[in-house]
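**Student:** Pasting the sequence and the predicted model now:
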Amino acid sequence: MRYREFLRFRLKDIVPDEVILPAGFHVVGYVALVRLNSELMKYASSVGEATLDYDHRLRSVAVRTGPTKGIERKPAYMVVAGSNDTTTIHTENGVHFKLDPIRVTFSGGNKGERIGMSKRVEAGECVVDMFSCVGQFALHVAKRNEVDVIAIEINPEAYRFLVENIRINELEHKVSAVLGDCRVVHPTHVANRIIMGYLHNTEQFLPHALDTLVEKGGTIHMHKATSDKSLQESITSITRTCKERGFVSDIEVRKIKNYSPGVSHLVFDICVSLK
């Protein structure tokens, strides 16, 4: 039985028929993350208990209470059923992530991009992950390739999980973790490839990414939430910033997923070389 049908059956005496129930939920380890509309929030605990019964592998259910905030990317969730201990192990294509998904961000919708990125990297490269969080990109890249990875993270709690995940995956010889604002702590002229997995105002970080590349240039994968109307404006801005740093740029744009109405999660693959 599908999740929405299961909820409708289980909650038929609790939730009015006209209230729209969620069609699914996101699973991180043993934790279910559910988005409820405003009408459903009053029934959150009932939805949570039903969700635990729907999937017996789950130990906790949390509902989203607001948007992810700030450069530290702090999610807003509230546990409504099951255990309040939401630290878990999430395994993705052989890579193990220890994290607390209600305290640090982890998007299941980006799984394909994370795995795909590990296939784009070439042996011998130095890769800098400027927004590493718990290592979502950095560990996939290091697990599949003979590379050196520098993983930068500003959120102290995410950084703590990042360091532990490097150890859990036995990648200490490939991945170095750095705590701090990537605009301040980034190395200079070392990277062949840079991952910028941050969606908001990402272009303000681009000059720092360019300074991190080796002097002859390299490739930057810049994520950004972009509306259809502003796509060309973003491309023009990227081209201008690269030119100001003495680089010629070749830009390809890929869509990862819908982000919100009229806005897409895009990746700008920026290959730069000296003029």
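**Tutor:** Perfect, I can see it now. Numbers count the residues shown, from 1 in each chain.
**Student:** Every contact and neighbour count from this point should use C-alpha atoms.
**Tutor:** Noted.
**Student:** what's the following helix or strand after the strand ranked longest in the chain?
**Tutor:** Longest strand in the chain, counting residues (DSSP state E): strand 247-260. Following strand 247-260 in sequence order, the next helix or strand is strand 263-274 (DSSP states H and E).
**Student:** Give the buried residues for that next one.
**Tutor:** Neighbour-count burial for strand 263-274, with 16 or more other CA atoms under 10 Å as criterion, is recorded at 263-273.
**Student:** Turn these into CSV, including distance to residue 194.
**Tutor:** Output for the buried residues of strand 263-274, formatted as CSV (distance: CA to CA, whole Å):
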residue, distance to residue 194
263, 24
264, 21
265, 18
266, 16
267, 12
268, 12
269, 10
270, 10
271, 10
272, 11
273, 14
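**Student:** okay, pairing it with this:
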Amino acid sequence: MSDGDDDALAAVVEKPRAEVATEQLRAEGVYDDRRKVREYGPESVALPVTTAPADTDVLEVVVQTDPELRGTTLPDLLAERGWTDAEIERAPGSWAVIGSVVLVTLEDCPREAELGDALLELHGEADTVLAHEGVDGERREPDGRVIAGDPSTETIHTEHGTRYALDLRDVMFSPGNKAERARMADVIAGEAGPTVETDREGPERVFDMFAGIGYFTLPMARAGAEVTAAEINPTAYRYLIENAVLNDVQDRVEAYRADCRDVEVSGADRVVMGYYDAHEYLDDAVAAAASGGVLHVHEATPEAELWDRPVGRIEAAADRAGRGVEIEGKRKVKSHSEGVWHVVVDARVA
């Protein structure tokens, strides 16, 4: 790379935000895995990016005059195995390491076994490569198959101090939601908004309507909240219970294996709706929220309908209940598919 090359851009962030900012930059599609992260003064780091980020908060964007490349890359390892340039072009450009499992989407990638071996060589901490092939049904059950390494896909994944036990062949886990999981802990700790505005004293009361294995339940409980968690998938529910114990928050998590609409909750300070079709459950969420409580509503929204569709759905649900609502935050979490964004809207219910 030459001095001033656009490929040598870096986004400067505070050190405590480096992990979350990296995930946000990955979700935005601008993080550059080819270069190393560099210190930028005593309290910040420079994260390599391919272009200036549009959705991630950074202190500044700088040009690195002496960028430092990482070591061996996946294309290098595939070339050593005799892959042609055309075959390497068809190899995945991104993947995630979740505990001891490399999770990768193959699409039309050739020579799957060789790709899996190369990924295991690249990530010495991993034991298994699992090809992700989508999620099915209301219970959000993943499809996947092992293409290299240990056939076991059960693991323990740790992020921001929260430990998640799971089997990636049985339950879903979205690496791109990492920053949002961290944010939900921060709102409970009072380090991010919106704050709750209820008169009740004591720990915040949270209703997690689609708890899964504890994606949001666990970090929020670890931050001090009391969480009522509903999960309809029996396998995910089993891991939810196990993970509450694993993180020593079992006394702050009340879990139900049930459709969230069948769990009676009222006066919740926060209602978390971490499901793309959460709008179908908005009437129940509004009913569960305390006056001054906050809904955190997830949706997969076409670019052309940002932010009218998700906000309109929330306002309509509040209107049906005869309650007011104020939109306090709108966030893009990650790209869901071509032209569609996974978003979160924070809405305060009167």
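**Tutor:** Thanks, I have the structure now. The model shown is predicted, which means the values in this text are computed figures rather than measured ones.
**Student:** where does the TM-score land?
**Tutor:** Here the superposed chains carry a TM-score of 0.91, computed using TM-score structural alignment, normalised by the length of structure 1; 264 aligned residues with a CA RMSD of 1.5 Å.
**Student:** what angle separates the longest strand of structure 1 from strand 263-274?
**Tutor:** 170 degrees (axes from the mean of the first three to the mean of the last three CA atoms, to 10 degrees).
**Student:** right, and the pair among the buried residues of strand 263-274 of structure 1 with maximum separation?
**Tutor:** 263 and 273 (30.0 Å; CA to CA).
**Student:** For the stretch 51-200 of structure 2, just list every one of the strands.
**Tutor:** Listed in chain order, the strands of the stretch 51-200 of structure 2 (DSSP state E, counting those that start in this stretch) span residues 60-63, 96-98, 101-104, 128-136, 141-149, 154-159, 162-167.
**Student:** Single out the most deeply packed of the ones you listed.
**Tutor:** Highest mean neighbour count among the strands of the stretch 51-200 of structure 2 (mean count of other CA atoms under 10 Å): strand 101-104, with a mean of 24.
**Student:** State the span of structure 1 onto which that one is aligned.
**Tutor:** Under TM-score structural alignment, the counterpart of strand 101-104 of structure 2 in structure 1 spans residues 31-34.
**Student:** quick revisit: now render the strands of the stretch 51-200 of structure 2 as TSV, adding distance to residue 121 of structure 2.
**Tutor:** Shown next, in TSV, are these (distance: least, CA to CA, whole Å):
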stretch	distance to residue 121 of structure 2
strand 60-63	32
strand 96-98	13
strand 101-104	11
strand 128-136	11
strand 141-149	11
strand 154-159	19
strand 162-167	22
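**Student:** nearest to residue 334 of structure 2, of those?
**Tutor:** strand 96-98 (14.5 Å).
**Student:** Run through who's touching the closest one.
**Tutor:** 102-104, 126, 155-157, 175 (CA atoms under 8 Å, 6 or more residues apart in numbering).
**Student:** how about a cut-off of 7 Å?
**Tutor:** 102-104, 157, 175 (CA atoms under 7 Å, 6 or more residues apart in numbering).
**Student:** Would you check which pair of those lies furthest apart?
**Tutor:** Applying CA to CA across the contacts of strand 96-98 of structure 2, the maximum distance is between 104 and 157, 16.0 Å.
**Student:** What range does stretch 45-56 of structure 1 cover in structure 2?
**Tutor:** Taking TM-score structural alignment, stretch 45-56 of structure 1 hits residues 113-124 over in structure 2.
**Student:** Show me which positions of that stretch end up buried.
**Tutor:** Quick answer for stretch 113-124 of structure 2 (16+ other CA under 10 Å): 114-120.
**Student:** And for stretch 113-123 of structure 1?
**Tutor:** For stretch 113-123 of structure 1, the neighbour count (16+ other CA under 10 Å) marks 114-115, 117-118, 121 as buried.
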